[in-house]
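**Q** turn this into a model:
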Amino acid sequence: MQLYLHLSQNNHPLDQSTAQHIFRKLLQFDGSTILLGEVGQMLVSSCTLVIIPNLTRRGAPYALVENVVTHADHQGRGYGTLMLNAATEHAWSCGCYKVMLMTGSREPATLAFYENAGFARTKTGFQKRR
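**A** Sure thing, here's the model as predicted:
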């Protein structure tokens, strides 16, 4: 939960009990996972990935990435990109035909980060197609 404080300025921590309840629900949600990046014993990056069943594209699922975060002291070292690459590889291994993410940020550096990680700007979101 401390890492999520680095997600955005207006992100407020959940109380421990609520966070544990939501975490258990997330882990029980079929197709969802939280990827973690550690340096030594410190958690420095994370993202949530959800594989979503699909009735189109010959039944190939798609993936949604959310809550991409890197600790402020470790930004610019490639950890966020490693998270996105790991999420993408996991999605491909599950047969997904695309990986999607959206950002509310208009910061050029944030948009460039996603584009440099292989995501294409389309409409108001990003996607990465296999």
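**Q** from here on, just use CA atoms for contacts and neighbour counts.
**A** Fine.
**Q** max-length strand in this protein?
**A** strand 42-52 (DSSP state E).
**Q** now do it: distance to the chain's middle.
**A** Distance, stretch centre to chain centre, for strand 42-52: 5 Å (Cα atoms, centre = their mean, to the nearest Å).
**Q** hmm, Lys128 and Lys98 touching each other?
**A** Yes. With contact defined as Cα atoms under 8 Å, Lys98 reaches Lys128; the gap is 5.5 Å.
**Q** quick revisit: so what secondary structure elements neighbour the longest strand of the chain?
**A** Counting contacts by 3 or more Cα pairs under 8 Å, 6 or more residues apart in numbering; DSSP states H and E, strand 42-52 is packed against strand 32-39, strand 62-70, helix 79-93.
**Q** tell me the buried residues in it?
**A** Residues of strand 42-52 classed as buried: Val44, Ser45, Ser46, Cys47, Thr48, Leu49, Val50, Ile51 (neighbour count, 16 or more other Cα atoms under 10 Å).
**Q** one more to line up against the first:
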Amino acid sequence: MADYTIRRARREDIEAIVHMLADDQLGATRDDPGDLEPYLRAFAEIDADPNQLLMVVATGDKPVGTLQLTIIPGLARRGALRGQIEAVRIHADHRGTGLGADLVRWAIDESRRRGCALVQLTSDTSRTGAHRFYERLGFVPSHTGFKLKL
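**A** Just a heads-up that it's a prediction; the model follows:
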């Protein structure tokens, strides 16, 4: 296992991140590395918001994994903060090395550091391997999610 760093994503990381998003059975149908403009606009908004953390795990300076952690304030649970983990991806060449687990553990620790009462995530029902991965990290399937495409 090579040395790696978990750090905030930078503008120059976006192309590598989008390639990781698209290198997946679901992402291949909804992400397009050929047109980075919408991703760069989204990155500018994410980067400007202190409750949004777009992270990469990098070997050298090359991103080989990513996730987004959103800190959500809410009234439920006595005004508890929640950490929401989204878009966890590891480059195909680095899967099975423990980088994904380390990255998710980082997000859990950061959520705790920021005072969150819980960490949550969703995972598409077709991603059974991801479900086993999250359960090994201590996540418990607890809800049924719904989406409405706009």
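**Q** report the TM-score for the pair.
**A** The TM-score (TM-score structural alignment, normalised by the length of the first structure) is 0.85; 125 aligned residues with a Cα RMSD of 1.7 Å.
**Q** the second structure: matching residues for the longest strand of the first structure?
**A** Strand 42-52 of the first structure corresponds to residues 62-72 in the second structure, going by TM-score structural alignment.
**Q** the matching stretch vs the first structure, mean deviation?
**A** Once the two are superposed, stretch 62-72 of the second structure sits an average of 0.7 Å from its aligned residues in the first structure (mean Cα distance after the TM-score superposition for the first structure).
**Q** pipe the buried residues of strand 42-52 of the first structure into JSON lines and attach distance to Thr103 of the first structure per row.
**A** Converted to JSON lines, the buried residues of strand 42-52 of the first structure look like this (distance: Cα to Cα, whole Å):
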{"residue": "Val44", "distance to Thr103 of the first structure": "20"}
{"residue": "Ser45", "distance to Thr103 of the first structure": "17"}
{"residue": "Ser46", "distance to Thr103 of the first structure": "15"}
{"residue": "Cys47", "distance to Thr103 of the first structure": "13"}
{"residue": "Thr48", "distance to Thr103 of the first structure": "14"}
{"residue": "Leu49", "distance to Thr103 of the first structure": "15"}
{"residue": "Val50", "distance to Thr103 of the first structure": "16"}
{"residue": "Ile51", "distance to Thr103 of the first structure": "18"}
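**Q** pick the one among those closest to Phe23 of the first structure.
**A** Thr48 (11.2 Å; Cα to Cα).
**Q** isn't that closest one right up against Gly37?
**A** No. Thr48 of the first structure lies out of contact with Gly37 (Cα under 8 Å); the separation is 11.9 Å.
**Q** what's near enough to touch the residue minimising distance to the centre of the second structure?
**A** Note on the second structure: the residue nearest the mean C-alpha position is Leu67, at 2.1 Å, using Cα atoms, centre = their mean. Leu67 of the second structure sits next to Leu54, Met55, Val56, Ile85, Glu86, Ala87, Val88, Arg89, Leu103, Val104 when contact means Cα atoms under 8 Å, 6 or more residues apart in numbering.
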